[in-house]
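[1] show me the folded form of this:
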Amino acid sequence: MQEVNNFLILIDSFIGSAAWFPYALLGTGLFFTIYLKFPQVRFFKHAVRIVSGKFDRDDLPGDTSHFQALATALSGTVGTGNIAGVAFAIHLGGPAALFWMLVTAVLGMCTKFVEVSLSHKYRSKLDDGTMAGGPMYYMRNANFKFNGKKVNLKWLAAIFAFATVLSSFGTGSLPQINSISSTMLATFGIDQIITGAVLAVFLGLVIIGGIKRIAAVTSKLVPGMAIIYFIGAFAVIFYNYENIIPSLMAIFGDIFTGSAATGGFIGANLAFAFNRGVNRGLFSNEAGQGSAPIAHASAKANEPLSEGMVAILEPFIDTIIICTITGLVLLSSGAWNEKHVNQFEYSEIEILDKNYAESNVEAKEKIYNHLNDEEKLPRYNGDLVVENGNITNTEDFTFIHSRSFADNIKVYKNEGLIEEELFDGIIKVAGGNIAPDQDVKFIGESLVHSAPLTALAFKRGFFGEWGQYIVSIGLLLFAFSTAISWSYYGDRAMTYLFGPKSVVYYRVVYVVAFFFASFQDTTIIWTLSAITIALMTLPNLVGIIWLRKDMKNTISEYGDFFEENFPGEKHPKFK
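    Model prediction:
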C-alpha cells in the first residue's frame, strides 16, 4: 500500500501539487473578475436578497429553494477544511498561508458565480422529474465551438463525472468519517467501529431520500453547526484579546516574504506559503472544482444567474468568515507554533544525516532550506540505538517530525500501556524513514497540525478543557454534512455516466465504504482525493473559460429579465 501511495503522490506532483496548479486556479478567478467587472462585489448585496427568499416562487422548475441549495453546497464545503485544513495550512506555510487562502476565496467567489450560473443554465430534467446539473452537463449541452465548428466535449464530461465519483469517496466520505471516528476516540473514548456503524446508518437514512431529504437535513445542520463553532471560537479569540492585532499583523505582514520562524515553527518562504495557502483554500471552498454547481442545479429558478448570485456567498461564508475565525483562534491562542506531546506519525518522520542543533542559527537555516524545498539535505541510513526507551546515538542524525525538531523522544513497544512498555533494541532507518515493519511507536514533543491543533487552541479560551469538545462536536457535524452532500454529487455523476438505476448500487457502496473507513488508515485516500480534485478542477476551468462570452451574455439576459419581472425593485447594474 505504501508503494501505491508513493505512486499516487508522484501522479499528484504533476497536477494538483504542481507549481502551476495554483496559478491556473487563481488566474481563472482573476480573469473572470476583470472580464465580468468584479461581479463578486457588484452583485453581493443582490445575492443576499435572493438567498433570503425575496424572489422565491413555488412554481419555478427545480427541487429546492435558493437557501436549501446554498445550505447543501455549504455543507459540502464547510467540513474538515475549516477545522483541520486551516490548521494544516498555517502549520505548513505559517500565518501568511491564511492570507493566500483568503485571496483564493475572493477570486473563488467570482469563479463559483460563473460555474454555478453555467451549470444551472445547461441543467437537464431527468425522467423521474428531478433536476440534474454540473459541469458534465454544460460540457455536453453547451454550444462549444473551435474555429467556427462545433466541438463535442462529451469525453471531457465523462472524465469530470468519473473524477467526481472517485472524489465523492476520496473527499466526501472516507476521510470525513475517519476524522470523525478518530476525534470521537481521542475525546470521548468511543470505539471507532461504533462511531462508524452509528453514523453509517444515519447516512444511509438521509441519502436514500434523495436531494429533498438531503436539502432538508443540511439546511438545519449548517446553521446549527456554525453557531456552535462560532461560540467556541470567539471564546478563545476574546480570551486572548491582546493577541488579536499581532495575529492580524502576522497574517498580512509577511505575505510577500513568507512567514518568519517563531517558536517551534521553522519558517516558510513565499512560494511554500503561497502554494499551501491556495491548495488548502481550494480544499476548503471548492471554487473552480465543479462540485457546488451540482448541488445548485436543483434550485428552483428559471434564470440561471439568480443561482449564480447565491453561489457568490459560499466562499465568503466558508473561507473568508469561518476560516479566518479558525485562523485567529490558532494564532491568538499561540498553540500553532508550540511543540506539544504527541504520538509521531511514521509518514511525518524524517531523519536527516548529521546532527543539526535547533539552537545553532546556521544549522537551523539549513533545516529551513530543506523543509522549504530550497536545498535538500541527505537523509540518514542506519540504526537508532534504543535503551530503556531512550535513543542513545542522537549525535549521528537529526530527528524531524511534523516539520519541526523533535524533542524528548521516547520509544515504546506498539502493544501495551505506554508506561510499562518501553522499547530496547535497534530500529532500522532507510532513506530517513522508519521501516514500516518496526513494531514501535514514538512519543515526544513536536508541532502538531490539523484537527488536534485546533482542539488544543480551543482549550485556551473561556471554556478551558471543555473547548476541545466544541471542536469534536463541530468536526462531527461539519464532516458528516460534507459526507451527505458529496453522496449527492456522486449520485448525479453516476446518473450521468450509467443512468438512474446505477444510483442505488452507488449509495450502498458509499455507505459501506463510509463504515469501513472509520477504522482504517486513510492516508492513501487523502492522496487519491488530491488527484481527483485536480481532475475535476482542470476540465471545469477549461470549460468555463471557453464559455466566457456565453457567461457575459447570460448576465445581460438576467438584467432584462429582472427589469421586466420586478419593476421598481432596486438592483445592481447588470450591463
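
[2] every contact and neighbour count from this point should use C-alpha atoms.
    Will do.

[3] does residue 502 really touch residue 496, like I thought?
    No - if you go by Cα atoms under 8 Å, residue 502 and residue 496 don't touch, sitting 9.7 Å apart.

[4] who's more crowded, the two?
    Neighbours per residue (other Cα atoms under 10 Å) separate residue 502 from residue 496, with residue 496 holding more: 20 against 14.

[5] now the spatially closest residue to that one that is not a sequence neighbour: how far from residue 475?
    Once flanking residues are discounted, residue 496 sits nearest to residue 161: 7.3 Å by Cα to Cα, 6 or more residues apart in numbering. Distance of residue 161 to residue 475, computed by Cα to Cα, to the nearest Å: 28 Å.

[6] next one: residue 144
    42 Å.

[7] neighbour-wise, which of the two wins?
    residue 475 (28 against 18).

[8] for that one, what are its contacts?
    79, 80, 83, 179, 180 (Cα atoms under 8 Å, 6 or more residues apart in numbering).

[9] for residue 190, see how far away the last one is.
    So that's residue 180. The separation that residue 180 has from residue 190, given Cα to Cα, amounts to 11 Å.

[10] now swap in the third one and tell me
    Taking Cα to Cα as the measure, residue 83 and residue 190 are separated by 21 Å.

[11] pick out whichever of those two has more residues nearby.
    Shown here are residue 83 and residue 190; by other Cα under 10 Å, residue 83 has more neighbours (29 against 14).

[12] here is a second sequence; please produce its structure as well for comparison:
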Amino acid sequence: MNLVHLLETIDSWMWGAPLLILVMGTGLWLTIRLKMLQIIRLPLALKLIGKAPDEGSGDVSSFGALSTALAATVGTGSIVGVATAIKLGGPGSLFWMLVAAFFGMATKYAEGLLSVKYRVKDRNGQFSGGPMYYIENGLGRRFKPLAMLFAFSGILVALFGIGTFPQVKAIVSSTESSFGVPTVVTAIIISVLTAVVTIGGLKSIAKVSTKIVPFMSGLYIVVCLIVLIKFAGELPHAIALVLQGAFSTTSATGGFAGATIMLAMRSGVARGIFANEAGLGSAPIAAAAAKTKWPAEQGLISMTGVFIDTMIICNLTGFTLLVTGIWSGNDDGGLMTQHAFSSAFPAGAELVTISLILFAFTTILGWNYYGERCVEYLLGVKWIKPYRYLFIILVAGGAFIKLDAIWLLADIFNAMMAFPNLIALLGLSGIVVAETRTYMNSLYPNKKKGILAGANVGAAIQVEEKGQTINS
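    The predicted model follows:
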C-alpha cells in the first residue's frame, strides 16, 4: 500500500459517520438551543461587521479579527475545494456543503463567543484564546489533555495542512498555467512575502488582511456573477442536478455513477469545513484578539464568516462549475474553475488566478497566526519565532508536494482538530445560551421577548470561571 492509499484509508475512516454526525449534530443542537439565531440575528451580525463599537480589551478591532479569520477561511477551499467536492461526490455535494454551512453558522457563533469569554493574556501581553482555552478553562482542568490534543492538531494543520501545502500548490499551479511563471520563482516570491508579513505578528497580519480580504472577495463575486448571468438559462438544470445528486444513489451523469448519498454528503461536509472552518475551532483563535467586552458580539461577527465564505462564495463557485458544464470534464481542482470562467469570457482564467492567489496567500497568513497561538499554548512564547521560521520553510517546500497527498493530509488534520472542539461546544452550550441572553438583554432592555425569551434555562446559571462561581 503506497502513501496515498494509506492516507485515503485513514481519511475515509476519520470522515466517516461518527464525525459527520458530530459535526452536523453539534450545529443542529446549537441551532435549536439558540432558536435559529443564524437567521434571526443575521442582519444584526452583518451590521456589526462595520459598526462594532470596539469597546473593551483586545489586540485588534473586531473587523480586524474577522478579516484575519476570513483571510484564513476564504482560501483555496472556496475555489479548489468546491471543485474537488463536486468532482468526488457529484453536484449533490454542493447541497450538503450548504446544509453544513447553515448549521455551521451556529457553531461558528458559539466558537467566537467562547473564545472571547475564556481568553487570557500571554507573557508578551497578547491575548490568546480558542478551543484549547475554553476546553481547559470552561470544561475544567481535567479536560486539559483534550485541549492539548486540539493545540497539537492545530499545529499540524498550520504546518502540514490548510496553512501551507494546499495554498502554495494552488498558487504555483495557477500561475504556471495562466502566466507561465516557473514553480521555483513563485515559491520564492510567496516565501519572501509570507516572511515579511508574518514576522510582524497579528497586527501586521490583520493590517494586510483588512485591505486584501474585501477586495479579493468583491472581485471574485463579481466575476462569478458575470458567468452566472451569461449562463442564466442553465441555472434551473444546475439546481436540479444539485437536488437530484443530494438524494439519489447515483449522480446525474455516467461519469459519476456509483457516487452514493453518503459520498456526496461526506465530500460536501468535509470540503465545507475545509472552506468555512465551522466546527474546526480555528477562527475563534483570531476572534479572541478582538476589542470587545461582549463575547456574544464577537460571536455574531464570527458567524458572518461562514455566511460570506460558503453561502456566498462557495455557492457561486459551485454553480459556476455546474452551469458551464465543466464539472463533468477531466480537469482537477483550480484548473476546473479556471476553464469554467474562461468559457464565459476571455480574461476569465486570469481573473480566477488572481483571486486564487489572493485567497491562498491570505490563508497562509491567517493560519500562521493560528499555529502560533497553538504553539504558545503548548510550549510557551519562546517557541513562537522558531515556529515562524519553520512555517516559512514549509511554505517554500509546499510547491513540490503531490496534490493528492496534500488534500488527504488536510482532511485528516482537520478531523483531529474538529473532534475535541465539537465535544467542548456541546459541553459548554449552556454557557453560550446564557451569554447570548445577557448580550441581547443589554441591547433590548425593555423588550420582554428576545431571541431566547421563554427558554427557561434558569434564572441563575452557575458558571465556573477561574475558580469562582458567578451568576449569569
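
[13] now do the same for the residue nearest to residue 496 of the first structure: its match in the second structure.
    Counting by TM-score structural alignment, residue 161 of the first structure lines up with residue 151 in the second structure.

[14] let me know the helix or strand that its match is in.
    helix 144-160 (DSSP states H and E).

[15] which helices and strands does that helix pack with?
    helix 131-134, helix 348-379, helix 384-397, helix 403-427 (3 or more Cα pairs under 8 Å, 6 or more residues apart in numbering; DSSP states H and E).

[16] in the first structure, which residues correspond to the third one?
    Residue correspondence for helix 384-397 of the second structure in the first structure, counting by TM-score structural alignment: residues 503-516.

[17] same thing with the first one?
    Alignment note (TM-score structural alignment): helix 131-134 of the second structure is matched to residues 135-138 of the first structure.

[18] for the matching stretch, give me the average deviation versus the second structure.
    Here the mean offset of stretch 135-138 of the first structure against the second structure after fitting is 0.5 Å, by mean Cα distance after the TM-score superposition for the first structure.

[19] so what touches that stretch?
    Contacts for stretch 135-138 of the first structure (Cα under 8 Å, 6+ apart): 115, 118-119, 121-124, 154, 156-158, 160-161, 290, 293-294, 496, 540, 543.

[20] dump the residue contacts of the equivalent of residue 315 of the second structure over in the first structure.
    With TM-score structural alignment as the criterion, the equivalent of residue 315 of the second structure in the first structure is residue 324. Applying Cα under 8 Å, 6+ apart to residue 324 of the first structure gives the contacts 98, 102.

[21] how many other residues sit next to residue 221 of the second structure?
    Residue 221 of the second structure has 16 nearby residues by other Cα under 10 Å.

[22] gap between it and residue 345 of the second structure?
    15 Å.

[23] repeat for residue 352 of the second structure
    12 Å.

[24] who has more neighbours, these two?
    residue 352 (26 against 13).

[25] which position in the first structure aligns with the more buried one?
    With TM-score structural alignment as the criterion, residue 352 of the second structure matches residue 471.

[26] right, and its match touches residue 231 too?
    No - Residue 471 of the first structure lies out of contact with residue 231 (Cα under 8 Å); the separation is 10.9 Å.

[27] for the stretch 151-300 of the second structure, which segments count as helices?
    Per DSSP state H, counting those that start in this stretch, the stretch 151-300 of the second structure carries helices over the ranges 165-179, 183-198, 202-230, 235-247, 261-276, 283-287, 295-306.

[28] ok, which of those helices comes nearest residue 413 of the second structure?
    helix 261-276 (10.4 Å; Cα to Cα).

[29] and that closest one, which stretch of the first structure?
    By TM-score structural alignment, helix 261-276 of the second structure lines up with residues 270-285 in the first structure.

[30] what's the mean distance for the matching stretch versus the second structure?
    Stretch 270-285 of the first structure sits 1.2 Å off on average (mean Cα distance after the TM-score superposition for the first structure).

[31] mind listing residues that contact that stretch?
    17, 19, 22, 77-82, 85-86, 89, 92-94, 96-105, 108, 255-259, 288-289, 314-315, 318-319, 372.
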